[in-house]
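[1] Next input, structure requested:
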Amino acid sequence: MPANSPAIEDYLKTVYAHTEWQPEPITPSGLAGALGVAPSSVTEMVKKMAAQGLVQHVPYGAIRLTDAGRARALAVVRRHRLIETWLVREMGYAWDEVHDEAEILEHALSDRLLEAIDARLGRPERDPHGDAIPAADGSLVSEPSVRLDEAPVGHVGRVIRISDRDPAVLRALDDAGVGPGCELRVTDAAGEASVTVDVAGSTRILAHEAATGIWVSA
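    Here you go, the predicted structure:
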C-alpha cells in the first residue's frame, strides 16, 4: 500500500492531530476509536506504516510519527485546512459545514490545484477554526496557548483555535460571538459544568464541552 493512499493518509493525519495540542502520544485503541475501526485493522495498518518508515511502534505501545511520517501527515493537514478555508471564503460554506467535505476533497485535489487555491486565498496561515495551515515546506506558525477550561479566573486571551469535532458546538459558539481572533476574559469557572467569559462586554456561559475545545493565547 503506497504512503499516499487515502487510508494511510487518514491514519497519519489522525496520529498527528492527537498530539498537535497536547503531548501524550496516541495508543492503538485510541487510534481505533478516533477512526471508528476495529483494533485489528489498526494493528495491520500500523505494521504497514512502520514497514514504510512512517511510524514507530512497539506492540501494545504508543504510536509515534517518524520524521517522514510527520512530513506526510503535515502535507495532508495542509490540504485539509486549505480546502476548509477555500470552502468558507469562496464557496459560501459555514465553518461548521466544511470538515466532512474537506475529508473527501483532500484526497482528490492535485498539487497544482492546491497551489492555485493557496495563491488565490493569499497564502492564509490559519483555517476558519484557527488551526495553523502548514506551509508547503511543512513549517507552522504557532504561539503559546492554554485550553479555556484550564485557564484561571481573570485570564485574558485571544481565541487562537476552536476544535471542529462537533458542528453543534461550533454553531453555539457562533451564536455566542466566540470565534478565532476574538478576545475574552474568564470571569468564572464552575468546575466541570461551565466557564463564564466576557466577550466584547457581554457575559457568555460556555458549557464545559465547548470550553475544552477552545484554546486562547497564554
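[2] Please make it C-alpha for all contacts and neighbour counts, starting now.
    OK.
[3] Would you mark the buried spots in the lengthiest helix in the chain?
    Taking DSSP state H as the criterion, the chain has its longest helix at helix 67-91. Residues of helix 67-91 classed as buried by neighbour count (16 or more other C-alpha atoms under 10 Å): 69-88.
[4] give me every residue that touches Ile8.
    Taking C-alpha atoms under 8 Å, 6 or more residues apart in numbering, we find Ile8 in contact with 2, 45, 49.
[5] Give the buried subset of those as a ChimeraX selection command.
    In ChimeraX syntax, the buried subset of the contacts of Ile8 is picked out as below (16+ other C-alpha under 10 Å):
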select :45,49
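[6] Check the gap between Asn4 and Gln52 for me.
    11 Å (C-alpha to C-alpha, to the nearest Å).
[7] Please generate a structure for the following sequence too, so the two can be compared:
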Amino acid sequence: MAARPNPAGNDSSSVQDYVKTIYALTEWHDEPVTSSRLAARLSVANSSVSEMIRKLSELGLVNHKPYRPVELTADGRRLALAMVRRHRLIETFLVQDLGYRWDEVHDEAELLEHTVSDMFIDRLDARLGFPPADPHGDPIPTAAGSITLPDALPLYRFDDGHSGRVARISDENPQLLRFLASEEVGIGAAMTVLGRAPFGGSLEARVGRGAGARNLSFGDELTRAIWLESVGEHAGCSLVP
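    Next up, the predicted model:
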C-alpha cells in the first residue's frame, strides 16, 4: 500500500493549494486544466502559475508539456484528495458544530486545512460520524484516498418534467449560496423542471413537495451551480445536450 501523503508536513501550502485546485477543476467538469484557468481560479499571474507548474512537475505531482493541459500524477492526486478531505471535513465541522453558515466556511477551511495533523482530521471524521459529503454536497474522500461522486448533473442538463433531488451546489459564489438559503433550496431538496423561457430565458422549477412546494425561476448561473440526482421513474431519462 502506498504511503499516505502528509499534507501538514513536507509540502508547502502553495503546493497543496495548486494540486487541490487542479483536482477541483476536473472533479465535476471534463475540461482541460490550462495555466490560464489555474491563474483565474487562484487569482495569480500566469507567470506565477508557470513557475509553480514547473515545480510541481519536478516534485512528480503533475505531468505537463508546453502548450498542453496540466494533469495530476498518481502522487499528485493522492495529495490533492488528502487536501480535499481536510477542507471538506473542516467545512462540515464549522457548519455542524460551530454554527457557521454554508457561505462562510470556505475561507476558514482554506486556512485551517494546512495546519492540522492527519490524526486531528481522522478524529474529526469520527467525531462527525464519517459524513459522506460536506454542506454543499461535495463528497468527502476517505482516509485511504478513495472518493465516490454522486450520479448528478447540473440543472440545465435536464428535460422539462424531469424530477430529482439536489445533490450538490457549487460553493464558488457565496452570494449565490446566501440567495439559495433565503429561498430554502438546499441539499436534498426535491426539484422538478417545469420549463424554460424562450430565447435563453430563465428555467422554472418546482421546489419541495406537497403543500410547501413552490415555483422558482433560475438564471444561468444558478442552473450551472445546482446539481440534481435523478430519482424514481426519472432515473436514467434523456437529458438536454
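[8] Overlay them and tell me the TM-score.
    Once superposed, chain against chain, the TM-score is 0.96 (TM-score structural alignment, normalised by the length of the first structure); 217 aligned residues with a C-alpha RMSD of 1.3 Å.
[9] about what we covered before: which helix or strand lies directly C-terminal to the longest helix of the first structure?
    helix 99-105 (DSSP states H and E).
[10] With the second structure overlaid, report how far that following helix is off on average.
    Here helix 99-105 of the first structure, set against the second structure after superposition, deviates by a mean of 0.5 Å using mean C-alpha distance after the TM-score superposition for the first structure.
[11] State the span of the second structure onto which that helix is aligned.
    Matched against the second structure by TM-score structural alignment, helix 99-105 of the first structure falls on residues 106-112.
[12] before we move on, what about stretch 62-76 of the first structure?
    So stretch 62-76 of the first structure sits over residues 69-83 in the second structure, by TM-score structural alignment.
[13] Show residues contacting that stretch.
    If you take C-alpha under 8 Å, 6+ apart as the criterion, stretch 69-83 of the second structure is touched by 4-7, 16, 19-23, 32-35, 60-64, 113, 141, 143, 145.
[14] taking the residues you listed one by one, which sit in helices?
    Short answer: the contacts of stretch 69-83 of the second structure in helices (DSSP H) are 16, 19-23, 35.
[15] How far does stretch 42-54 of the second structure sit from its chain's centre?
    Put simply, stretch 42-54 of the second structure sits 22 Å off its chain's centre (C-alpha atoms, centre = their mean, to the nearest Å).
[16] Next: stretch 80-91 of the second structure.
    11 Å.
[17] quick one: it to the first structure mean distance?
    Looks like 0.2 Å for stretch 80-91 of the second structure (mean C-alpha distance after the TM-score superposition for the first structure).
[18] Now the aligned partner of Tyr23 of the second structure in the first structure: closest residue in space that isn't a chain neighbour?
    Alignment note: Tyr23 of the second structure maps to Tyr16 in the first structure; criterion TM-score structural alignment. Leaving out its chain neighbours, the residue that sits closest to Tyr16 of the first structure by C-alpha to C-alpha, 6 or more residues apart in numbering is Ala73, at 6.5 Å.
[19] for Leu114 of the first structure, same thing?
    Nearest to Leu114 of the first structure is Arg79, by C-alpha to C-alpha, 6+ apart, at 7.1 Å.
[20] Quick check: which element contains Thr196 of the first structure?
    Per DSSP H and E, Thr196 of the first structure falls inside strand 194-199.
[21] Report the aligned residue range of the second structure for the helix or strand following that strand.
    Beyond strand 194-199 of the first structure on the C-terminal side, the first helix or strand identified by DSSP H and E is strand 202-207. Counting by TM-score structural alignment, strand 202-207 of the first structure pairs with residues 214-219 of the second structure.
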